[in-house]
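>>> Predicted model, plus sequence, below.
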Amino acid sequence: MTAAVTTPDLHHRVEQFLYHEAALLDEWRLDEWFALMHPQIEYRIPSPGSDHLDPRFTLQVIHDDHTRLGGRVTRLKSKHAHAESPHSRTRRLVTNVRAAPLGDTVVAHANFHVMRTRLGQLDHFLGTYRHVLVEDGAAFLVRERVATLDHGIVEAGGTVSIIL
């Protein structure tokens, strides 16, 4: 992350935005969460060990644009997402939030621990977030959201059927 100067107000706003985003996902308020996405959103989960490689030429666990992410949200809310019917219960811990302005955007980094409980099984997803945020009036929209796992998918229950 660049060493750009940030203000306590900007840091607080970004931190509160990330906490709000996490709460919406934990509460399965997926339409409200999706409304926070910029029309040019790029949502990625890189394959383990490939986070430093160009995503255009590297296999990604998830690599969604606005249309695909909208479809993912629609499927998760329906009974057609068999891996999430009934849906998982999740708890997200978002920590060590850092934010810095970069041109007309804000780049935010944070650590995460997402715990998923489904059908008596507890899975853990640990890693880092990178968000590129665009100011939209007094709020933010997410232009880029990258969730980089610190482990393989097998160690997290073998599937990523939730939005990290």
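That came in fine, so what should we check first? Residues are numbered from 1 along each chain as shown.
>>> from here on, contacts and neighbour counts on C-alpha atoms
Noted.
>>> Helix or strand: which one has the residue lying closest to Leu69 once chain neighbours are set aside?
Excluding its sequence neighbours, the residue lying closest to Leu69 (Cα to Cα, 6 or more residues apart in numbering) is Tyr43, at 7.5 Å. If you go by DSSP states H and E, Tyr43 is part of strand 37-46.
>>> Can you list the helices and strands that the lengthiest strand in the chain packs against?
Criterion DSSP state E: the longest strand present in the chain is strand 121-136. Judged by 3 or more Cα pairs under 8 Å, 6 or more residues apart in numbering; DSSP states H and E, strand 121-136 is in contact with strand 105-118, strand 139-149.
>>> Next one: the closest residue to His151 other than its chain neighbours from Thr128, what distance?
Spatial nearest neighbour of His151, excluding adjacent residues (Cα to Cα, 6+ apart): Pro48 at 6.5 Å. Distance, Pro48 to Thr128, using Cα to Cα, to the nearest Å: 12 Å.
>>> ok, and here's another one to check against it:
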Amino acid sequence: MATQAPNPPTAPADVPDSLVRSVERFLYEEAELLDTWRLHEWLELFTPHGQYQVPSTDRPDGDPTRDLFLIQDDRFLLEQRVNSLLTRAAHAEYPHSRTRHMITNVRVRDIGGGRLAVTANFTVFRMRSGNFDTYVGQYRNVLVQDEGAFRYEIRKAVLDLDALRPHGKVSVIL
């Protein structure tokens, strides 16, 4: 069953600065995993029931239970996506694009039960075959803390783009 990420925090962070810094470090380390195509390690950042979502550009606040999403992967589908991206069969990503994930304005809110609502602005630059694509948006994630480590319950990348043109697709992990 799909779960929806909570709305972004509107009040100042209600968690200690040390926890915010730990979440920032987690996001930066995740970006490095994606930029270096260490996708199997990236996959380990998800809980067994974790989800990766990218809503359509025309319904950024859509509900995954009734609206069309560009990507709506549960853990099983996410494993399939990772395995596919790492083979020659993924023509859009072979050879792999060069990417650079930039993360700013990290906000953290405790939503109870060991869960954190984390929002951050992102820009992902994708370079491949002489083309340069830019994806801009906001992460709306739910993290759980398990023995000091963070794991994604929901990793949602909401694009600020009006449409996917000129890109036409999302073939990298945002």
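Yep, that arrived. Please read all numbers here as calculations on a predicted model, not as lab measurements.
>>> Show me which residues of the longest strand of the first structure are buried.
123-134 (16 or more other Cα atoms under 10 Å).
>>> any idea which of those is closest to Asn111 of the first structure?
For the buried residues of strand 121-136 of the first structure, the closest approach to Asn111 of the first structure (Cα to Cα) belongs to Thr128, at 4.3 Å.
>>> circling back to that earlier point, the residue nearest to His151 of the first structure -> the second structure?
If you follow Pro48 of the first structure across to the second structure using TM-score structural alignment, you land on Thr57.
>>> Was I right to think that match contacts Ala157?
No. Between Thr57 of the second structure and Ala157 there is no contact under Cα atoms under 8 Å: 10.7 Å.
>>> Looking at these two, which is more packed in?
Neighbours per residue, other Cα atoms under 10 Å: of Thr57 of the second structure and Ala157, the larger number sits with Ala157, 24 against 17.
>>> residues contacting the equivalent of the more buried one over in the first structure?
Here Ala157 of the second structure is matched to Ala147 in the first structure, going by TM-score structural alignment. By Cα atoms under 8 Å, 6 or more residues apart in numbering, Ala147 of the first structure lies in contact with 44-46, 127-130, 164.
>>> quick one on the thing from earlier: what is in contact with Pro48 and Thr128 of the first structure at once?
The contact lists of Pro48 of the first structure and Thr128 share 148-150, where a contact means Cα under 8 Å, 6+ apart.
>>> Can you tell me what Thr47 of the second structure aligns to in the first structure?
In the first structure, Thr47 of the second structure lands on His38 (TM-score structural alignment).
>>> and that match, how far is that from His131 of the first structure?
Distance from His38 of the first structure to His131 of the first structure, by Cα to Cα: 12 Å.
>>> joint contacts of these two?
With Cα under 8 Å, 6+ apart, His38 of the first structure and His131 have common neighbours 142-143.
>>> Which of the buried residues of strand 121-136 of the first structure sits closest to Thr7 of the first structure?
Leu133 (15.6 Å).
>>> Give me the contact list for the longest helix seen in the second structure.
Secondary structure of the second structure per DSSP state H: the longest helix is helix 17-35. Outside helix 17-35 of the second structure, the residues within contact range by Cα under 8 Å, 6+ apart are 39, 41-42, 98-103, 106-108, 150, 173.
>>> helices and strands around the next helix-or-strand element following that helix, which ones?
Note on helix 17-35 of the second structure: by DSSP H and E, the next helix or strand toward the C-terminus is helix 39-43. Secondary-structure packing of helix 39-43 of the second structure (3+ Cα pairs under 8 Å, 6+ apart): helix 17-35, helix 75-85.
>>> if we go to 7 Å?
helix 17-35 (3 or more Cα pairs under 7 Å, 6 or more residues apart in numbering; DSSP states H and E).
>>> What is the mean deviation of the helix it packs on from its aligned residues in the first structure?
Compared with the first structure after fitting, helix 17-35 of the second structure deviates on average by 0.5 Å (mean Cα distance after the TM-score superposition for the first structure).
>>> if I line the two up, what does Thr36 of the second structure land on in the first structure?
So Thr36 of the second structure corresponds to Glu27, using TM-score structural alignment.
>>> Also Asp17 of the second structure?
Under TM-score structural alignment, Asp17 of the second structure pairs with Pro8 in the first structure.
>>> Let me know the outermost residue of the second structure.
Gly130 (25.1 Å; Cα atoms, centre = their mean).
>>> ok, the counterpart of Thr90 of the first structure in the second structure - contacts?
Here Thr90 of the first structure is matched to Thr99 in the second structure, going by TM-score structural alignment. Neighbouring residues of Thr99 of the second structure by Cα atoms under 7 Å, 6 or more residues apart in numbering: 35, 124-127.
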